[in-house]
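S.K.: Sharing a model that was predicted from the sequence below.
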Amino acid sequence: MARLSYLITAAALSSLPTALTGTPSPGCGKDPTLTSPDAYNLTVNGKTRDFYVRLPADYDSGHAYKLIFTFHALGGTAEQVIAGTDGYLPWYGLPAADAAVSGDGDGETAIYIAAQGLKNDAEFGGEMPGWANVDGEDLGLVDAILERVEADLCVDQEHRYSTGFSYGGAMSYALACDRSSLFRAVAVLSGGPMSGCEGGDGSPVAYYGQHGVSDQVLPMALGRELRDRFVANNGCVVKEATEPVAGSGTHEKTVYEGCTHPVTFVAFDGDHTPQPMDGDADQTYAPEETWEFFSQFAQT
């Protein structure tokens, strides 16, 4: 397959969570071809890379949708994210959260992407698939997916988002650092800096972080470190985020003030999980919190 150009032209993103004038992608008005549940592939950095697309059931090529990337954790797969197995909710529970807010009659508001990470010899992860982003090749994958998807489907280019757990959170953090002009917001779930942070000094982007105070894989200190970069980048008023006591079975949500781009941080009582729950609750609040953060940016 011919290699795709990675150059993407994007309009500058507005800084405040107010209604935006949508920027429709070249795929708007076209009959879509990316309609299969099977994997699509691209050649990036000489390697074949797979990705999957989830369209709304009532997809309309005349309507510009949000585009949301969902990255798997170390050792995980895109298929697990899609199916909601091995500790994941399907697509991190975001389509269900969208439906709960929008109502069945209004239709879904987003297109979803799940890509497959690579096995590599990086210090973190070794031979398990992840997002080491060696020489920027995972950023290149995202660039190539954006070009392919937006040429075929109707995407609001002012409303690109990314989320992921653990190594998937690290990849979303890397996008916040190095692709802040292309993404409206990211949600980093128990993430770290393993995918790098090139270009992350002073580049603002809306940032949601979620981390367990007793995380034994990626310690809470990493969650604070990632958050604090965007507290600074986004010009927020610096303050101590409230954190729950270990064993309390609760979570604490801090919304920073004075930011050019919103920053929210959820600290929860728990270990390394994408689906924290309070006390005896039988459902996680993570999808609703992520969706609330993403959907504060109204589409017009």
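M.R.: Nice, thanks for sending it over. Note that the structure is predicted; figures quoted are calculated from it, not measured.
S.K.: drop to CA atoms for contacts and neighbour counts, all remaining ones
M.R.: OK.
S.K.: Now for Ile111: which residues touch it?
M.R.: 53-56, 65-68, 155 (CA atoms under 8 Å, 6 or more residues apart in numbering).
S.K.: roughly how far apart are it and Leu182?
M.R.: 16 Å (CA to CA, to the nearest Å).
S.K.: here's the one I want to compare it with:
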Amino acid sequence: MAESPGCAAAAPETPGREVRIDLASGGVERFALVTTPSAAAESVEPRALVIDFHGLAEGAEVHARMSQYSELAEQEGFFAVFPQGTGDIASWKAGVGGELNPDHADVEFVTDLLERLGADHCIDLGSVYATGLSNGAMMTSTVGCLLADRFAAVAPVAGAAFYNDCPSTTPMPVYAIHGTQDPLLPFNGGVGNVGAVIAGGAADQTKVEVDLDGPGYPAALASWAKHNGCSAEFVDTQIDTEIIERRWDCPAGAETVFMIVVDGGHSWPSSEFSKSIAAQVGHTTDQLDGTRDAWEFLREHHRVIDEA
């Protein structure tokens, strides 16, 4: 197990829920919210880390309410981190339409953030994972490609992407979720105006329009499967009335899984927050948990690090 420099600390850590940290990256002041589990106060030992990227216009604080990764981090004893994007309408410079974004400022930020977290906390460097919603799912896919040497597995929700210009040949385990009736990012892709409406408070709402041109999510996952050295054929299994699990025959350590939510919207499965904005995002299923079920997949994957 490869330990981060923070593991050299003599004293246990101080637990905290979504504590803000500030750091400079590329000459720009950035921040993230960090949840340190209570277990870290009991012993200094390497723990897994989940980076959870917010969606377009959502922001780190609101997304933490949606995904509830802080609650799971406390229960399971890992670190959960919610980075903030840039702009008045918070977003990530992630690739769209099957091509990487040539502006890698956010990739640099994630790299700087990982360095900061590794210095401040005792992290298992082989158990670093990424997840996120919508534009955050695209950012999750981006780091899965460009930072395959830092992340062990990714779990994009409602926006998985594969980039044809991805330079990495390293397999990346993927657990993706998408609804067949997503009104913002259509299941089968295409061009459209995406009206992202995210509740920012009790009454506030912000509308944003973005043009996207993608191949669709079944195609994106098929491309990930090909990248991971999996078979071209897949097997669909009806897990529940609203859930189809699509799997490819993949080499060990390169599992590629697509959880299809029948009639699902642009939402985080089992999220009460998603349910509260159903008028904007559509149906949220309770037959899959976008946090716990994804974590069960992520935690099984570890990156082998040569410490020589």
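M.R.: Thanks, I have it. Just so you know, these numbers come straight off a predicted model, no measurement behind them.
S.K.: Quick check: TM-score for this pair?
M.R.: Remark: TM-score between the superposed chains equals 0.75 [TM-score structural alignment, normalised by the length of the first structure]; 253 aligned residues with a CA RMSD of 3.0 Å.
S.K.: before we move on, back to that, dump the contacts of Ile111 of the first structure into a markdown table; add neighbour count and distance to Val205 of the first structure as well.
M.R.: Output for the contacts of Ile111 of the first structure, formatted as a markdown table (neighbours: other CA atoms under 10 Å; distance: CA to CA, whole Å):
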| residue | neighbour count | distance to Val205 of the first structure |
| --- | --- | --- |
| Val53 | 20 | 24 |
| Arg54 | 19 | 25 |
| Leu55 | 20 | 26 |
| Pro56 | 14 | 26 |
| Tyr65 | 29 | 20 |
| Lys66 | 22 | 16 |
| Leu67 | 26 | 16 |
| Ile68 | 24 | 15 |
| Val155 | 28 | 19 |
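S.K.: In strands only, show me those.
M.R.: Those of those mapping onto strands are 53-54, 65-68, 155, per DSSP state E.
S.K.: Counterpart of Asp249 of the second structure over in the first structure?
M.R.: Alignment note: Asp249 of the second structure maps to Glu257 in the first structure; criterion TM-score structural alignment.
S.K.: Just say helix, strand or coil for that match.
M.R.: When classified by DSSP: H, G, I helix; E, B strand; the rest coil, Glu257 of the first structure comes out as coil.
S.K.: ok, it to Asp31 of the first structure distance?
M.R.: Glu257 of the first structure sits 43 Å away from Asp31 of the first structure, going by CA to CA.
S.K.: quick one: the longest helix belonging to the second structure aligns where in the first structure?
M.R.: In the second structure, with assignment by DSSP state H, the single longest helix is helix 105-120. Using TM-score structural alignment, helix 105-120 of the second structure lines up with residues 137-152 of the first structure.
S.K.: who's in contact with that stretch?
M.R.: 4-8, 25-28, 30-34, 42, 44-45, 49, 51, 117, 131-133, 174-175.
S.K.: When you filter the residues you listed down to buried only, what's left?
M.R.: 4, 6, 25-28, 32, 34, 42, 44, 49, 51, 117, 131-133, 174-175 (16 or more other CA atoms under 10 Å).
S.K.: Same list (the contacts of Ile111 of the first structure) but as CSV, adding distance to Thr163 of the first structure.
M.R.: Output for the contacts of Ile111 of the first structure, formatted as CSV (distance: CA to CA, whole Å):
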residue, distance to Thr163 of the first structure
Val53, 15
Arg54, 15
Leu55, 17
Pro56, 18
Tyr65, 17
Lys66, 13
Leu67, 11
Ile68, 8
Val155, 17
